[in-house]
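Engineer: This is the structure alone, sequence omitted:
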């Protein structure tokens, strides 16, 4: 528990510990990151009328060009949107003793509070973040493992996870229609898993030397991120980092590795990272929608020249967490 950044760091005048300083080539540095006027913003309220075809085209174009887009008018009630982020912030602001029972170094724990990455003690450099992670589906089975405090946590997060699941299904159905895949393709085992990851990045004394999250791609199908009102998310495109500006009541959607494979590289799972800042804490909530471990992943049958072999998702996850320099090349068909 004492490893949590939010537990031991309370003096902004203290220098950044050496164990959090990244190698020079991977530091964010002090250069100015351009604001994102290019990450597409898609209005989902227009999917019910004649504009549906245009919205599908926008989603496909964004998934091809960036692997990222933001959605507005997505159907998640504004009050639930606000209450969810408030309860996550309340959780991380609670006294350490109130969170102690959830802290664990065991990555298999159903609901886990931890710091940095998967295994703190084996890391060469630590991430400037604390993380709360738990399953959200099936809800009736998972909810009993969730935090009991703040007292409204379970009620609010349950309602929000239901909305996130509905939104994910809606976006995936639009994607399947755009790709020419049969309706309902992404239902069932392909989108059975729903996991929430709540990241908390305390103010950092030297943001140019460390990272909240390093450059990576998400292993799942799609991710739906509520990034709050503090900037920090960056997407790597054409050799530069693009800042994704927080928009009021918007959600960020990014393409995961499984959707890149199913689309036969028509879509891309973009590399992204989280930077820190010296002034305020940043709290974000990501819903990872993905396959069940035994689900078979392969390019959709509409692609007559598949680039990837068929495999079980659990094989992918084992490679993703254990192979240095992970690459989708490990799953490609080679002529």
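Structural biologist: It's in. Source: prediction; values computed, not measured.
Engineer: Please count neighbours and contacts with C-alpha atoms only from this point.
Structural biologist: Will do.
Engineer: so who does residue 163 touch?
Structural biologist: By Cα atoms under 8 Å, 6 or more residues apart in numbering, the contact set of residue 163 is 75-76.
Engineer: ok but it is inside a helix, no?
Structural biologist: Yes. Under DSSP: H, G, I helix; E, B strand; the rest coil, residue 163 sits within a helix.
Engineer: Now do it against residue 36, distance only.
Structural biologist: Residue 163 sits 27 Å away from residue 36, going by Cα to Cα, to the nearest Å.
Engineer: cool, and residue 118?
Structural biologist: Applying Cα to Cα to residue 118 and residue 36 gives a distance of 30 Å.
Engineer: How about residue 212?
Structural biologist: Counting by Cα to Cα, the gap from residue 212 to residue 36 is 20 Å.
Engineer: Same question for residue 143.
Structural biologist: 37 Å.
Engineer: Out of the two, name the residue with the larger neighbour count.
Structural biologist: Taking other Cα atoms under 10 Å, residue 143 and residue 36 do not tie; residue 143 has more neighbours (20 against 15).
Engineer: Is the more buried one in contact with residue 154, as I believe?
Structural biologist: Yes. Between residue 143 and residue 154 there is a contact under Cα atoms under 8 Å: 6.8 Å.
Engineer: putting a second one here so we can go through both:
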């Protein structure tokens, strides 16, 4: 038996483990129907909004101010002129969509319900609950990539090459955003280099098949990212929603070359709560499949995470630590 929220769910052999591997559904199976208070009903959303758009080609002072302002307001933003090439983005979108169109046997060769497996295909959410309308391909990527990709799927043929290229370029953008954030927060520019970003990348290719009734289920539960920074290639189909002023805001993509960016719980800890991690979720679409690619920059598993001295009070202790220091792999649990 599997537990989702307050529900106890039976094992789902009829879904053939992956939603995208089974037949199209004309109704939502009972195991995917959330309790009424957790459903994405129209009353729970205040409409759509465009995230702040930051042009990284503008002056450095303007960009770092915009990043800090976005973090203090909505907590998410989009970046353009970021340096990830358009061919790298389009190739990544194409090869990921192609992966989820593979025959079931090809995808199931990498299926695992072991949440500790670094490379796997699974259904449900990141916590192991299967009752969410999502399939996911997770890839672990060291930097430099080296031999990491040898354990990735070998189909489609170009997946390894394309994903490596996309990962390297996207990490470069993430590290530059962190340097700009450091400047805006008056930290030393290299504060986020080293162990706190030295654990490589996790790439999650999220595939949300069309749902027979998106009002009854979710693609991903409300959650906070547990890393420092996440970059998302969101695709053209909306689905991301961000908690903002007590409402759920549907995020509309501004341009096909934009990357969505959010900071996770680690930044909240490092800044002693000055900047907050923002809750977000994914809703489904009744007509269109949605595929997105999230790149998470991770710390070294054994690194110590805690508030930076720059955000703590002096001898008068006016600003005491709000978070205990913790080893990262303990923090994530």
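Structural biologist: In hand now; what should we look at? Computed from a predicted structure; not experimentally measured.
Engineer: element containing residue 241 of structure 2, please.
Structural biologist: For residue 241 of structure 2, the host element (DSSP states H and E) is strand 240-244.
Engineer: can you count the residues close to residue 226 of structure 1?
Structural biologist: Neighbours around residue 226 of structure 1, by other Cα under 10 Å: 22.
Engineer: Repeat that for residue 141 of structure 2.
Structural biologist: For residue 141 of structure 2, using other Cα under 10 Å, the count is 26.
Engineer: Isn't it up against residue 203?
Structural biologist: Yes. When contacts are counted by Cα under 8 Å, residue 141 of structure 2 is listed as touching residue 203 (7.4 Å).
Engineer: joint contacts of the two?
Structural biologist: Contacts common to residue 141 of structure 2 and residue 203, judged by Cα under 8 Å, 6+ apart, are residue 167.
Engineer: Could you say which helix or strand holds residue 78 of structure 2?
Structural biologist: Going by DSSP H and E, residue 78 of structure 2 is in strand 76-80.
Engineer: what does residue 194 of structure 1 give?
Structural biologist: If you go by DSSP H and E, residue 194 of structure 1 is part of strand 193-201.
Engineer: Now the element after that strand, going C-ward?
Structural biologist: With DSSP H and E, the next secondary element past strand 193-201 of structure 1 is strand 213-216.
Engineer: For residue 278 of structure 2, see how far away residue 259 of structure 2 is.
Structural biologist: Residue 259 of structure 2 sits 17 Å away from residue 278 of structure 2, going by Cα to Cα.
Engineer: more crowded one of the two?
Structural biologist: Between residue 259 of structure 2 and residue 278, counting by other Cα under 10 Å, residue 259 is the more crowded of the two (27 against 21).
Engineer: thought that one was touching residue 234?
Structural biologist: Yes. At 7.2 Å, residue 259 of structure 2 counts as touching residue 234 under the criterion of Cα under 8 Å.
Engineer: Give the aligned range of stretch 158-168 of structure 2 in structure 1.
Structural biologist: Using TM-score structural alignment, stretch 158-168 of structure 2 corresponds to residues 152-162 of structure 1.
Engineer: again, but for stretch 110-124 of structure 2
Structural biologist: So stretch 110-124 of structure 2 is aligned with residues 102-116, judged by TM-score structural alignment.
Engineer: And for the matching stretch, what's in contact with it?
Structural biologist: So stretch 102-116 of structure 1 is contacted by 1, 3-5, 118-120, 126-135, 142, 145-147, 212 (Cα under 8 Å, 6+ apart).
Engineer: List buried residues within these.
Structural biologist: Neighbour-count burial (16 or more other Cα atoms under 10 Å) applied to those gives 1, 4-5, 126-135, 146-147, 212.
Engineer: Could you count how many residues lie near residue 249 of structure 1?
Structural biologist: 19.
Engineer: which residues does residue 221 of structure 1 contact?
Structural biologist: So residue 221 of structure 1 contacts 191, 255-259, 288-291 (Cα under 8 Å, 6+ apart).
Engineer: out of these, who's nearest residue 55 of structure 1?
Structural biologist: Within those, the smallest distance to residue 55 of structure 1 is 16.6 Å, found for residue 255 (Cα to Cα).
Engineer: and the residue nearest the centre of structure 2, how far is that from residue 189 of structure 2?
Structural biologist: Compute the mean C-alpha point of structure 2, and by Cα atoms, centre = their mean the closest residue is residue 294, 4.6 Å away. Residue 294 of structure 2 is 25 Å from residue 189 of structure 2, where distance means Cα to Cα.
Engineer: Same check on residue 136 of structure 2?
Structural biologist: Separation of residue 136 of structure 2 from residue 189 of structure 2 (Cα to Cα): 35 Å.
Engineer: same check, this time on residue 205 of structure 2
Structural biologist: Going from residue 205 of structure 2 to residue 189 of structure 2 by Cα to Cα gives 31 Å.
Engineer: returning to that earlier point: is it possible to get TSV of the contacts of residue 221 of structure 1 that adds neighbour count?
Structural biologist: Output for the contacts of residue 221 of structure 1, formatted as TSV (neighbours: other Cα atoms under 10 Å):
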residue	neighbour count
191	22
255	27
256	25
257	24
258	25
259	29
288	27
289	25
290	25
291	24
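Engineer: for those residues, which one is nearest residue 59 of structure 1?
Structural biologist: Closest to residue 59 of structure 1, out of all of the contacts of residue 221 of structure 1 and judged by Cα to Cα, is residue 255, at 10.6 Å.
Engineer: got the contact list for that closest one?
Structural biologist: Contacts of residue 255 of structure 1 (Cα under 8 Å, 6+ apart): 63, 67-68, 218, 221-223, 267-270.
Engineer: what would those look like in JSON lines with secondary structure?
Structural biologist: Shown next, in JSON lines, are the contacts of residue 255 of structure 1 (three-state DSSP):
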{"residue": "63", "secondary structure": "helix"}
{"residue": "67", "secondary structure": "coil"}
{"residue": "68", "secondary structure": "strand"}
{"residue": "218", "secondary structure": "coil"}
{"residue": "221", "secondary structure": "coil"}
{"residue": "222", "secondary structure": "strand"}
{"residue": "223", "secondary structure": "strand"}
{"residue": "267", "secondary structure": "coil"}
{"residue": "268", "secondary structure": "coil"}
{"residue": "269", "secondary structure": "coil"}
{"residue": "270", "secondary structure": "coil"}
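Engineer: circling back: where in structure 1 does the helix or strand that the strand holding residue 78 of structure 2 is followed by fall?
Structural biologist: Once the chain leaves strand 76-80 of structure 2, the next helix or strand it forms, by DSSP H and E, is helix 86-100. Under TM-score structural alignment, the match for helix 86-100 of structure 2 in structure 1 covers residues 78-92.
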